[in-house]
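Visitor: got a predicted model here, sequence first, then my questions.
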Amino acid sequence: MDNPVFVEIQNHIEGSDVFLFMKGTPLFPQCGFSARVVQILKHSGVPFASLNVLENAEIREGIKSFSNWPTIPQLYVKGEFIGGCDIVAEMYQTGELQALLEEKGITQNAA
C-alpha cells in the first residue's frame, strides 16, 4: 500500500474500533446521510471517531477507491468496511448492526 492517502485512511480506520468517514462532524453533519449514520451510532451508544472528508479532498476521493464504494458516509467496525447510510440504517433496523457490534466486542450503551 504505497499510496500515502491509503496509508492515512488505514491509520484512521485502525485508530478506532468504530470509524466514520463523513461529511461534516458528528455535532454538525453537513449531509443528511452522514447525519443519519451519526444518529444511529449515538442511539446505539457506540463510541466512534470520525473524519470530515470535506476538509481533505484527497481523502474524500481516496476513500472511494480505498473501499471501492462510491458514496460517503462510510462506516468501519474493527477495520472492516460495513457500508454507507442505507446499509447501516437497514442493519440497525433489523438488529444486525447491534449484533455485529456485540460480536466484535464493542460496548453499546443504548439509552
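Guide: Cool, the structure landed.
Visitor: could you use CA atoms for every contact and neighbour count after this?
Guide: Fine.
Visitor: all strands for this protein, in order.
Guide: Shown for the chain, the strands assigned by DSSP state E span residues 18-22, 49-52, 74-77, 80-83.
Visitor: do you have the helices of this protein handy? List them.
Guide: If DSSP state H is used as the criterion, the helices of the chain fall at 4-14, 32-44, 57-67, 85-94, 96-103.
Visitor: got another, please set it beside the one above:
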Amino acid sequence: MSDDVQNWIKQTVTEHPVVLFMKGTAQFPQCGFSGRAIHILKESGVKDLVTINVLDDAEVRQGIKDYSNWPTVPQLYVKGEFIGGSDIMTEMFESGELQTLLKG
C-alpha cells in the first residue's frame, strides 16, 4: 500500500473530529453495517461528521484496513483515534459511552 494513501488517511482522521470510513455515503449507505453506523452517529447528535466512501477507491478501501489493522468497514475515528466498526459502535452507543466520547 502506498505511503501516499496512508499519509492521506492519517491526515484525514487527525484533521476532522469525527470520520467514518464506510461503504456508500451518509445519504445513501451501501451496506447494512454502514447504514447502522450512520444511524448511531445521527442518534448521538454528531453534526461535524466526515464520511469517506471506500467504494470510490480500492487503494483507500485496502489502505484503511492496513492503517487500523482492522479487517472490515465501516471504521469510526474520533479525534484521530480508531474506535471500531458498527458492532463496537452499537455496544458503545447502548452503554452511553459513545455519546460521552463524542461530546468530550
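Guide: Cool, got the structure. What you see is a predicted model; the values in this text were computed from it and never measured.
Visitor: one step back: mean neighbour count, the strands of the first structure: which tops it?
Guide: Greatest average neighbour count among the strands of the first structure goes to strand 18-22 (a mean of 25), per mean count of other CA atoms under 10 Å.
Visitor: average gap between that one and the second structure?
Guide: For strand 18-22 of the first structure, the mean distance from the matching residues in the second structure following superposition reads 0.3 Å, by mean CA distance after the TM-score superposition for the first structure.
Visitor: quick one: which of the helices of the first structure is nearest residue 51 of the first structure?
Guide: Closest approach to residue 51 of the first structure among the helices of the first structure (CA to CA): helix 4-14, 8.2 Å.
Visitor: what about the closest one, distance to the chain center?
Guide: Using CA atoms, centre = their mean, to the nearest Å, we find the averaged C-alpha position of helix 4-14 of the first structure to lie 13 Å away from the chain's own average C-alpha position.
Visitor: what are the buried residues along it?
Guide: By neighbour count, and taking 16 or more other CA atoms under 10 Å as the criterion, the buried residues in helix 4-14 of the first structure are 5-6, 9, 12-14.
Visitor: so how many other residues sit close to residue 67 of the first structure?
Guide: Other residues near residue 67 of the first structure come to 16 when the count uses other CA atoms under 10 Å.
Visitor: and it, what does it touch?
Guide: With contact taken as CA atoms under 8 Å, 6 or more residues apart in numbering, residue 67 of the first structure is in contact with residue 81.
Visitor: trace residue 91 of the first structure over to the second structure, please.
Guide: In the second structure, the residue equivalent to residue 91 of the first structure is residue 92, according to TM-score structural alignment.
Visitor: would you agree its match is in contact with residue 98?
Guide: Yes - taking contact to mean CA atoms under 8 Å, the distance of 4.9 Å between residue 92 of the second structure and residue 98 places them in contact.
Visitor: look up how far residue 43 of the first structure lies from residue 75 of the first structure.
Guide: Counting by CA to CA, to the nearest Å, the gap from residue 75 of the first structure to residue 43 of the first structure is 15 Å.
Visitor: from residue 100 of the second structure, how far out is residue 33 of the second structure?
Guide: Between residue 33 of the second structure and residue 100 of the second structure the distance, using CA to CA, works out to 22 Å.
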